[in-house]
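In: Next comes the sequence, and after it the predicted model I'd like to discuss.
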Amino acid sequence: MADRGSRTGRRRWPKRLALSLLALVLVVAAYGTGLYFWAGSRVRTTDAFTEYESRPGQGKGTDWLLVGSDSRSSLTPEQRKELHVGNDQGLNTDTIMVLHYGDSGPSLVSIPRDSYVAIPGHGKGKINSAYALGGAPLLTQTVEQATGLRVDHYAEVNFLGFVDVVDALGGVSICVPEGGLRDEKSGADFDAGCQDMDGVQALRYVRARYSDPQGDLGRVKRQQQLVSAVAKKAVSLSVLLPPWNLIPFLSASLDALTVDKDTGVGALAHMGIEMEGLSSGSGATTTVPVASEPEIAGVGDVVEWDQVKADRLFEALRNDTPIPTSAAN
C-alpha cells in the first residue's frame, strides 16, 4: 500500500506544481495589471510638440528628448539652500539629451546646454533658453531643427523630482574620477573613488561645472554617468521584486516626470529598458561634437558644434545605424 501511495503521490506532483505555477502567474499578472493602471493614472502630460512646415520626417527607430528643468518655483528657501540651486527665477533646461533606440541598439546623445543654435522666431541663442522663450514645444522644435531628427517622445524632470527618484532607489553608486570633485556653487565635495550617493549628493555631483576644467562639457559627462547609474539600479531585482521598493520608486518617478500627451506607461517602460541597456554596455553614449567655445557679445560663453561631425552623428541616428567613430565627440 505504501508503494501504491508513493506512486499516486508521484503522479500528482506534476499537477500540483502546474497549479502552483498557475497561481503564481495569476498573482503576478494581477499585480502587474494593477500597477499598470495605477501608474497610468499618475502620468502627467504636457503639450510638447507643434506642427510646422519644415518639421523633419519620421526616421528609423525611436527618439526621445530628455530634459532636466532647472525650475525653482516648487522649492522652499530651505530646499534651495540644501540643493545649492540659488534663487534664479528663470526657467531654462539644465540637461538636454536625445535617447535613440532601434535595431542598432540604444544611443544617448547629450546636447550641451550652451549650444549656440537657431531658435525659431528668436534668432540664434543658447539652446537651453528655448524652453524659457516657448516652453517644451519651442525646445522640441529647436532640437528638431538643429539635429534634423523628428522627436517621438518628450520627458522632463525637475530638481526636486530628480532627488526623490534617487532617494527612492536607496541611492546610486557613482565612481568619481581621480582628483575628486569640489565645487562651491553646486555644493559638490567628493573624493575620488566609487561611492554611494543619495539624491542631494547626486544633484550636487552632476551640477558642478565652475571648478571643472571642461566646464559644461564635464558636467555633461557626469550627467551621462548618473543616468546610467539610475537606469542600472532601477532594473535591479532589489528594486523590481519587492513591492515595498518598487512602488515608492514608481511613485517618485511618476511624480518627477512630465511627458508628452501621447506617451503612456508602456512607452516609459520601454524607454527604461533601453536606458538600462546603456548602463550594461550594449549601447553608445556620446556628446554632440564641439568645434569651439567662443564668447558672443550679449550672449556670453557658448558652444559651437563641429557641424560636419554633428551631421554624421544625426544621420546615423536618423538611419538607425551605429554611430561612426568619426562622429563621436
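Out: Yep, it's here. Numbers count the residues shown, from 1 in each chain.

In: switch to C-alpha atoms for all contacts and neighbour counts from now on
Out: Fine.

In: How far off centre is stretch 188-206?
Out: A distance of 18 Å separates the centroid of the chain from that of stretch 188-206, by Cα atoms, centre = their mean, to the nearest Å.

In: Buried residues of that stretch, list them for me.
Out: For stretch 188-206, burial by neighbour count (16 or more other Cα atoms under 10 Å) applies to Ala188, Phe190, Met197, Asp198, Gly199, Val200, Gln201, Ala202, Leu203, Arg204, Tyr205, Val206.

In: ok, now stretch 15-31?
Out: With burial defined by 16+ other Cα under 10 Å, not one residue of stretch 15-31 is counted as buried.

In: could I get the buried residues of stretch 188-206 as TSV with secondary structure?
Out: As requested, the buried residues of stretch 188-206 are exported to TSV (DSSP: H, G, I helix; E, B strand; the rest coil):
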residue	secondary structure
Ala188	strand
Phe190	strand
Met197	strand
Asp198	coil
Gly199	helix
Val200	helix
Gln201	helix
Ala202	helix
Leu203	helix
Arg204	helix
Tyr205	helix
Val206	helix
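
In: of all the residues you listed, which comes closest to Tyr116?
Out: Val206 (21.7 Å; Cα to Cα).

In: Contacts only, for that closest one.
Out: Counting by Cα atoms under 8 Å, 6 or more residues apart in numbering, Val206 makes contact with Arg219, Val220, Arg222, Gln223, Leu226.

In: now with 10 Å?
Out: By Cα atoms under 10 Å, 6 or more residues apart in numbering, Val206 lies in contact with 94-95, 186, 188, 218-226.

In: Equivalent analysis for Asp191, please.
Out: Cys175, Val176, Pro177, Glu178, Gly179, Gly180, Leu181, Arg182.

In: Tell me which two in the buried residues of stretch 188-206 are the farthest apart.
Out: Phe190 and Gly199 (14.2 Å).

In: which among the contacts of Asp191 end up buried?
Out: Counted by 16+ other Cα under 10 Å, the contacts of Asp191 give Cys175, Val176, Leu181, Arg182 as buried.

In: Below is an additional structure, to be compared with the one above:
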Amino acid sequence: MDSPGQGDIARDSQGRPIVDRFGRPVRARQPQRPNPPRTPRQTPPPPVNETRVFQSGPPRQTPPRQQYVPQQPGQIGHLRPQPPIIASPPAPPAGGGRRRKAFNFKPRGCLGSIGLVLVAVLVLSVVVALWADSQLNRVDATPAEQISNTAGTNWLLVGSDSRQGLSDEDIARLGTGGDIGVGRTDTIMLLHLPTTGEATLMSIPRDSYVNIPGWGMDKVNAAFSVGGPELLTQTVEEATGLRIDHYAEIGMGGLANMVDSVGGVEMCPAEPIQDPLANLDIQAGCQEFDGATALGYVRTRATALGDLDRVVRQREFFSALLSTATSPATLLNPFRFFPMISNAVSTFSVGDGDHVWHLARMVLAMRGGIKTETIPIAYFEDYDVGNVAIWDDVGSEALFEQMR
C-alpha cells in the first residue's frame, strides 16, 4: 500500500513504481476536468415605461457593444462586436389604441359662432311657434259626418265680412259700414295640396247656387250665416266631393292689419276702379296697397263681371300677400316679422284640430307654385234668394275629379 502522498506515482502492469532515468518515481497523470461552458451575458431590455426625448433628424445610434462568446469548452473566448441598437418610440399604453381626447364643447372660430347663432334661431323659432299656436282662435269647423277621404290635403280658406271687433275709427278708415253680426263670407277658396306636384287654389263664387244641408238650395255663403264654419264645410264637401282637412278664416280687420304689418303689398290692377261702397279709388298699373286699399280691392264688385272678377282679384292678392310675408325683407326684419305674427294669430281662426305648423306647411307648399282655378259657371239666374250662379256640371265635375 502506498504511503501517504505516494498514491499519485505511476506504476507498471506489475504494480512496480516507474522511475525516470535519474531513478526518481514518475507521477501519474491526472485526468483533466473540462471547464463548464460559459453563458453569454444578457443585456436587459429597456423598461417599457421609460421616458425618452426624441429630436428631429436621423435616429440616434449607440456605440457598438461587445459580448463574450466562447469558442470551445476550456478555451478562452473572444469579444465580437454587436450591431448598433436604434432607439425606438415608447410602446403604446396598455389596452392598445389611441387615447381619446375629451370632447371640447367650447366653440372655435367662425364655425362655432355660426353654430351658436343657428341654435339660438332654432330655439327662438320653437318658442315663437308654440306661443303663436296658443294664441290662435279655434272654432268648430268639422261636420259630424264627413265624406270619405280624398287625395292630398284640402284647406277651406274663408274671408269673413264680419265687422266684429272693429272700432268706429277702423270702420271709418276701412269703409266697412256698421256691425252686421256674424256676417257672411266675401271669400271662399279651396286650396288643394297634392302629395306630389303643384298646388291648386280654387275659388268658389259666393253666389254659387248649391244645396245647404238642412236648409235647401241657396247661395253658398248663406251656409256660413246660418250654421257657421261647420255648416259651410259640410256644404262645400257635398257640393265638390272633396274632403276638407283644415279650415282657416280671417276677418276684415285682420286682413287689413296683416297688410300694414308687412309694410304694404304691391298689386298691378289692369284697369282703374272707383267704388265708394268699398272705399276704393285706384288707377291702373303697379302700386303699393296699404291695408285699407287692399281690403277694398278684394271686396269690390264694381267691374264688368262682378263676382267673377272679384274672385280673380282675391287670388292675386292672396298670392302677393303670401310672397311679401315670406320674403327675407319681412322674415329678417323684427319690426315687421313680430307684428305680422301677432296680427295673424290674433285675427286668424282655425279648426279645432289645426295648429300653426299646419299653416306653415300650407305656406311652404304654396311657395312652390300655385295653379289657380274658378269653378266654371254655366249661367246666372234669378231665384227667390236673388241672382245666383249656376255651375257648369261637366266642367266643374272635371275640375273636382282632378283633385280627388
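Out: Thanks, I have the structure now. Source: prediction; values computed, not measured.

In: Superposed, what's their TM-score?
Out: For these two chains in superposition, a TM-score of 0.87 is obtained (TM-score structural alignment, normalised by the length of the first structure); 296 aligned residues with a Cα RMSD of 1.4 Å.

In: Among the contacts of Val206 of the first structure, which lie within helices?
Out: Secondary structure defined by DSSP state H assigns Gly218, Arg219, Val220, Lys221, Arg222, Gln223, Gln224, Gln225, Leu226 of the contacts of Val206 of the first structure to helices.

In: what do we get in the second structure for the fifth one?
Out: Think Arg222 of the first structure. Under the alignment by TM-score structural alignment, Arg222 of the first structure pairs with Arg313 in the second structure.

In: Give me the nearest residue to that match, chain neighbours excluded.
Out: Val298 (6.1 Å; Cα to Cα, 6 or more residues apart in numbering).

In: Next one: the aligned partner of the one you found in the first structure from Arg80 of the first structure, what distance?
Out: Structural alignment (TM-score structural alignment) places Val298 of the second structure against Val206 in the first structure. Per Cα to Cα, to the nearest Å, Val206 of the first structure is found 16 Å from Arg80 of the first structure.

In: Over to Asp103 of the first structure?
Out: Taken as Cα to Cα, the span from Asp103 of the first structure to Arg80 of the first structure is 42 Å.

In: higher neighbour count, those two?
Out: Arg80 (17 against 11; other Cα atoms under 10 Å).

In: The second structure: matching residues for the helix or strand hosting the more buried one?
Out: Assigned by DSSP states H and E, Arg80 of the first structure belongs to helix 77-83. Per the alignment by TM-score structural alignment, helix 77-83 of the first structure matches residues 168-174 in the second structure.

In: Average offset of the matching stretch relative to the first structure?
Out: Stretch 168-174 of the second structure: mean distance to aligned residues in the first structure after superposition is 2.7 Å, counting by mean Cα distance after the TM-score superposition for the first structure.

In: biggest helix in the second structure by residues?
Out: helix 109-135.

In: which bit of the first structure covers whatever helix or strand comes next after that one?
Out: Going down the chain from helix 109-135 of the second structure, the next helix or strand is strand 137-139, by DSSP H and E. Strand 137-139 of the second structure corresponds to residues 44-46 in the first structure, going by TM-score structural alignment.

In: Can you pull out the residues in contact with the matching stretch?
Out: 135-137, 154-156, 254-264.

In: Next step: the residues you listed restricted to strands.
Out: Among these, the ones falling in strands (DSSP state E) are Tyr154, Ala155, Glu156, Leu257, Thr258, Val259, Asp260.

In: Please identify, among the residues you listed, the one with the most neighbours.
Out: Counting neighbours by other Cα under 10 Å, Tyr154 leads these with 26 neighbours.

In: Pull the contacting residues for that one.
Out: Contacts of Tyr154 of the first structure (Cα under 10 Å, 6+ apart): 45-49, 63-67, 98, 136-137, 140, 257-263.

In: how about it, what's its partner in the second structure?
Out: So, by TM-score structural alignment, Tyr154 of the first structure is matched to Tyr247.

In: how much space between its match and Ser349 of the second structure?
Out: Separation of Tyr247 of the second structure from Ser349 of the second structure (Cα to Cα) stands at 8 Å.

In: Find residues that contact each of those two.
Out: Residues touching both Tyr247 of the second structure and Ser349 (Cα under 10 Å, 6+ apart) are Arg138, Val139, Asp140, Ala141, Val158, Pro229.

In: re earlier: the match of Arg222 of the first structure contacts Thr300, doesn't it?
Out: Yes. The pair Arg313 of the second structure / Thr300 is scored as a contact, 9.4 Å apart, by Cα atoms under 10 Å.

In: any shared contact partners between those two?
Out: Asp307.

In: more crowded one of the two?
Out: Counting neighbours by other Cα under 10 Å for Arg313 of the second structure and for Thr300 shows that Thr300 has the greater number, 22 against 18.

In: How about the contacts made by the alignment partner in the second structure of Ile273 of the first structure?
Out: Using TM-score structural alignment, the partner of Ile273 of the first structure in the second structure is Leu364. Applying Cα under 10 Å, 6+ apart, we find Leu364 of the second structure in contact with Leu322, Thr326.
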